[in-house]
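# task: produce atomic coordinates for the following.
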Amino acid sequence: MALPPPAEALPTLAGSLQALRAELPSGTRLLAVSKGHPAGVVRQAAALGQHSFGESRLQEAAAKQDQLADLPALDWHFIGRLQANKARAVLRRFGTIHSVDSLALAQRLQRIAAEECLAPAVLLQVKFRPDPAKAGFDPAEVRALEPALEQLAPLRLRGLMTIAPLGLTPEERRTLFRECRDLADALGLEECSMGMSGDWREAVAEGSTWVRLGSALFGQRPIQG
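I've put the predicted structure just below:
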């Protein structure tokens, strides 16, 4: 088992968690992005009452989950780009997937989930602005595919996820997040996973139900890549 971080790190993490919880409204939950941080940091956060964690690299996450197998209450979310050939492994290890970015991927997950007798929660990644660095559905595509998206059981379609491109002003980010919330509402979907360490306050103001925070909570990642 990996050694826990030094004891002196505890007050910093405890303070960050306390400050973030004080700012988040009751309808918004904190997804602690533990990508790049060792299992000991996750264990420490769990001891402080944080149980939902986000990872985006399967191999790193799997090693961490195995080290933390004695903490069965942890709620693991996959937030990275999901390659089709890793779909089965991700389904076996994560209860929620935030990054379903195509109908083909959704249908692959549906087939494998049925084979594995799993019923994961999924969110559709939607791209509201041009961004060559990000994948995702076009908003109009999501609306057009609504009948097909309603037939994805045993997947549980819970909401939408979006990432604001770099270079937007705070007001432009708020507009983007508002569009995401409006589309989710139009589709009858409860969840909006939007807002990261640099823009979560704008996302919360526009109705985010999950904020994905890494550096704002844990500081810079010691594991690079």
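# rest of the way, CA atoms for contacts and neighbours
Will do.
# okay, strands next: where are they in this protein?
Along the chain, the segments classed as strands by DSSP state E run 29-33, 52-55, 75-78, 96-100, 121-125, 156-161, 191-193, 210-213.
# most tightly packed of those strands?
For the strands of the chain, ranked by mean neighbour count under the definition mean count of other C-alpha atoms under 10 Å, the leader is strand 191-193 at a mean of 28.
# now do the nearest residue to residue 163 once chain neighbours are set aside against residue 87, distance only.
With C-alpha to C-alpha, 6 or more residues apart in numbering as the criterion, residue 163 has its nearest non-adjacent residue at 6.4 Å, and that residue is residue 194. From residue 194 across to residue 87, the span is 23 Å (C-alpha to C-alpha, to the nearest Å).
# now the other sequence, so there's something to compare against:
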Amino acid sequence: MSIAENLTDIRAQIAQLEHANQRPSGAVRLLAVSKTKPVADLEAAYEAGQRCFGENYVQEAVEKHAALAHLTDIEWHFIGPLQSNKAKAVAQTMDWIHSVDREKIALRLSENRPQDMAPLNVLIQVNLSGEASKSGVSLDEIASMAELVNSLPSLTLRGLMAIPAPQVDEASQREVYRPLTQAFLELSQRYDHIDTLSIGMSDDLSAAIASGSTMVRVGTAIFGARNYG
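Predicted structure coming up:
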């Protein structure tokens, strides 16, 4: 199947899950995870109407941003872990970052965001499963991180992101997401501009949309298996 056909299928699946969970039509945005994929694949997705793309690696993200600079309505999301020495490149190119989990990263991003660009949209990454191998703040640390991000002039706090550990079934997936959904609701009551809960990938779309996701991150189901060079 083509990238365009894959996108049609994923969009139909999201729409079906929105309806099944009594969510408004269009409540869940699709982020095409395009890491390791060639620029031609992003162009094919763009031609099929996709505008939001997610990249995990800084150098690759910057290169793709430059290659597709003529497509001015692309919305670029950086979704991978970020080292502080690479924060400047992200601040100068991306529209969103999903993986802010440390004060140093937030400060670097704000300091390096060009004044002629809109504020960088920020999601705080939450480590739901307490895995040492994964980035993210704990549930207890969300409030203080949110306060910091909200205080920085070149950042706009938009919400939360998480990548939970794999679960055996949908009921378990929903259970893991429950405290995050609650934390997101509490955050949205505190700040007017909180509107994004970035959870859900190919294996847990149903649980994520049932748990209030407003943005799902899908790669392989759109572009095929990953390319490693």
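# quick one: TM-score?
The TM-score (TM-score structural alignment, normalised by the length of structure 1) is 0.88; 214 aligned residues with a C-alpha RMSD of 1.8 Å.
# ok, residues contacting stretch 216-223 of structure 1?
13, 16-17, 32, 34-38, 197, 215 (C-alpha atoms under 8 Å, 6 or more residues apart in numbering).
# list the buried residues in that stretch.
The neighbour-count check on stretch 216-223 of structure 1 (16 or more other C-alpha atoms under 10 Å) flags 216-218 as buried.
# for structure 1, which helix extends over the most residues?
Counting residues, the longest helix in structure 1 under DSSP state H turns out to be helix 170-186.
# and the helices in structure 1, which stretches?
According to DSSP H, structure 1 carries its helices in the segments 9-23, 39-47, 58-67, 87-93, 103-116, 139-144, 146-149, 170-186, 200-205, 215-218.
# any chance of TSV for those, columns distance to residue 124 of structure 1?
Written out in TSV, the entries for the helices of structure 1 read as follows (distance: least, C-alpha to C-alpha, whole Å):
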stretch	distance to residue 124 of structure 1
helix 9-23	26
helix 39-47	26
helix 58-67	19
helix 87-93	15
helix 103-116	9
helix 139-144	9
helix 146-149	10
helix 170-186	10
helix 200-205	17
helix 215-218	24
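# those helices: which one's closest to residue 122 of structure 1?
Using C-alpha to C-alpha as the measure, helix 103-116 is the one of the helices of structure 1 that comes nearest residue 122 of structure 1, at 8.7 Å.
# next, the angle from the closest one to strand 96-100.
Between helix 103-116 of structure 1 and strand 96-100, the angle formed by their directions is 150 degrees, by axes from the mean of the first three to the mean of the last three C-alpha atoms, to 10 degrees.
# who are the packing partners of helix 103-116 of structure 1?
Under the contact criterion of 3 or more C-alpha pairs under 8 Å, 6 or more residues apart in numbering; DSSP states H and E, helix 103-116 of structure 1 touches helix 87-93.
# about what we covered before: what about residue 194 and residue 87 of structure 1, which has more around it?
residue 194 (27 against 18; other C-alpha atoms under 10 Å).
# which residue lines up with the more buried one in structure 2?
When structure 2 is aligned by TM-score structural alignment, residue 194 of structure 1 is paired with residue 199.
# mind listing what that match touches?
Contacts for residue 199 of structure 2 were tallied using C-alpha under 8 Å, 6+ apart; they are 161-163, 208, 213-217.
# how near is it to residue 123 of structure 2?
For residue 199 of structure 2, the distance to residue 123 of structure 2 under the criterion C-alpha to C-alpha works out to 11 Å.
# which neighbours do those two share?
residue 161.
# ok so, going back, of the helices of structure 1, which is nearest residue 76 of structure 1?
Relative to residue 76 of structure 1, the nearest member of the helices of structure 1 by C-alpha to C-alpha is helix 87-93, separated by 7.5 Å.
# now that closest one: buried residues?
87-88, 90-91, 93.
# and stretch 13-29 of structure 2, end to end?
Stretch 13-29 of structure 2 has an end-to-end distance of 12 Å (criterion: C-alpha to C-alpha).
# ugh, wrong one, stretch 131-147 of structure 1
The distance separating the two terminal residues of stretch 131-147 of structure 1, taken as C-alpha to C-alpha, comes to 27 Å.
# now that stretch: buried residues?
Neighbour counts using 16+ other C-alpha under 10 Å place 134-139, 142 of stretch 131-147 of structure 1 among the buried residues.
# what does stretch 170-183 of structure 2 give?
Within stretch 170-183 of structure 2, judged by 16+ other C-alpha under 10 Å, the buried ones are 173-174, 176-177, 180-181, 183.
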